[in-house]
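> Quick check, what structure comes out for this input:
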Amino acid sequence: MTDQPISFKDMCLRFDVTARTLRYYEYIELLAPIKEGRSRFYGPREIARMKLILRGRRFGFSLEEIRQWLLLYNQKGTREQNLVWVELADRQLKELEKQRAELDGTIADLRALRDSSAANLDD
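Below you'll find the model as predicted:
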């Protein structure tokens, strides 16, 4: 990774997000770009934070949970941040496993109904 800041447009392209999303992340203080006039530039810290934000969203965490977790690094350091991360991850894993079980049940029900309907077509 380069230490050269990247532009607002390049940040959107790199992470495949809209300008609106990037401005919103700044508004809720997830990102703090370098501002030069009306231009915004994102350095290594913001690029790393964006990776964490998107990964957290993919895992199902709310933006507020991600924001609070990122704040811990500056407030209490890496150890406390990691402790909270483990707690959040444990909770989210349980939720995802519950969702998977519900989805598996729904798929089984749909498959059975589909198979029953297909069998009726043969009659």
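> From now on I want contacts and neighbour counts done on CA atoms only, so please keep to that.
Noted.
> so which helix or strand takes in the closest residue to Leu72 other than its chain neighbours?
Excluding its sequence neighbours, the residue lying closest to Leu72 (Cα to Cα, 6 or more residues apart in numbering) is Gln81, at 5.4 Å. Per DSSP states H and E: Gln81 is located in helix 78-122.
> That helix - contacts with which helices or strands?
helix 63-76 (3 or more Cα pairs under 8 Å, 6 or more residues apart in numbering; DSSP states H and E).
> got the contact list for the helix it packs on?
By Cα atoms under 8 Å, 6 or more residues apart in numbering, the surrounding residues in contact with helix 63-76 are 29-30, 53, 56-57, 78, 80-81, 84-85.
> Ala19: which of these is nearest?
Leu30 (14.6 Å; Cα to Cα).
> For that closest one, what is the enclosing helix or strand?
Per DSSP H and E: nothing holds Leu30, as it lies in no helix or strand.
> Excluding covalently adjacent residues, which one is nearest to it?
Closest to Leu30 by Cα to Cα, 6+ apart is Arg67, at 5.8 Å.
> one more, for comparison:
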Amino acid sequence: MHNSQVSAETWSIAELATEYAVTLRTIRFYEDRGLLTPERRGTARVYHPRDKVRLGLILRGKRLGFSLDEIAKIVDMYDAEPGEEGQLVYLLDQITHRRAELEQRRRDIEETLADLSEVETRCRADLSALRWERPPGS
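From the prediction side, this is the model:
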């Protein structure tokens, strides 16, 4: 089996796409937005550990519902010196805000599921009543 990995500490675009189950186009999109900055060796893109970590953070941010602009700020913090108060306050604020949105969404989903169950119960009762009232063979 041929391993296209350039070295133990770098990855090709295809390897990252496979590992993270995304398309090459997705990775190139994040490059175009400046979120990933692979090394170029001729026409090949070579991704270093920084890019791999950033891609993981980007995809996690997307799953959590952050916008690309929010993700960019958070991912850029990864590169900055850790512990800067402003960065940590910003990140904590974003986490608090996103958690509140997700909790509200969960409440909305639970309420909608309860409403659907109620409507389903009424529909089944109505259908049963119609079948009971209708004479056989009609």
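> The residue nearest to Leu30 of the first structure: neighbour count?
If you count neighbours by other Cα atoms under 10 Å, Arg67 of the first structure ends up with 17.
> what residue lies at the spatial centre of the first structure?
In the first structure, the residue lying closest to the centroid (Cα atoms, centre = their mean) is Arg57, at 1.6 Å.
> Against Leu63 of the first structure, how distant is that residue?
7 Å (Cα to Cα, to the nearest Å).
> what about the aligned residue in the second structure for Asp16 of the first structure, how many neighbours?
With TM-score structural alignment as the criterion, the equivalent of Asp16 of the first structure in the second structure is Ala21. Residues lying near Ala21 of the second structure (other Cα under 10 Å) number 9.
> residues in contact with Ala21 of the second structure?
Counting by Cα under 8 Å, 6+ apart, Ala21 of the second structure has no contacts.
> What separation do you get for it and His48 of the second structure?
Counting by Cα to Cα - Ala21 of the second structure and His48 of the second structure are separated by 18 Å.
> next one: Arg98 of the second structure
Counting by Cα to Cα, the gap from Arg98 of the second structure to His48 of the second structure is 30 Å.
> With Arg122 of the second structure instead?
Arg122 of the second structure is 58 Å from His48 of the second structure, by Cα to Cα.
> So for these two, which sits in the more crowded spot?
Ranked by neighbour count (other Cα under 10 Å), Arg122 of the second structure and His48 place His48 first, with 18 against 12.
> The first structure: which residue goes with the more buried one?
Checking TM-score structural alignment: His48 of the second structure goes with Gly43.
> and if you look at Arg106 of the second structure?
Arg106 of the second structure maps onto Arg100 in the first structure, by TM-score structural alignment.
> picking that back up, what's near enough to touch the residue nearest to the centre of the first structure?
Leu63.
> Can you classify it by secondary structure?
Following DSSP: H, G, I helix; E, B strand; the rest coil, we place Arg57 of the first structure in the helix state.
> And it? What does it align with in the second structure?
By TM-score structural alignment, Arg57 of the first structure lines up with Lys62.
> What about whatever residue of the first structure lines up with Thr96 of the second structure, how many residues nearby?
In the first structure, Thr96 of the second structure lines up with Asp90, judged by TM-score structural alignment. Residues lying near Asp90 of the first structure (other Cα under 10 Å) number 11.
> Same question for Leu30 of the first structure.
Leu30 of the first structure: 22 neighbours (other Cα under 10 Å).
> and if you look at the one 10 residues further on?
The tally of other residues near Arg40 of the first structure (other Cα under 10 Å) stands at 17.
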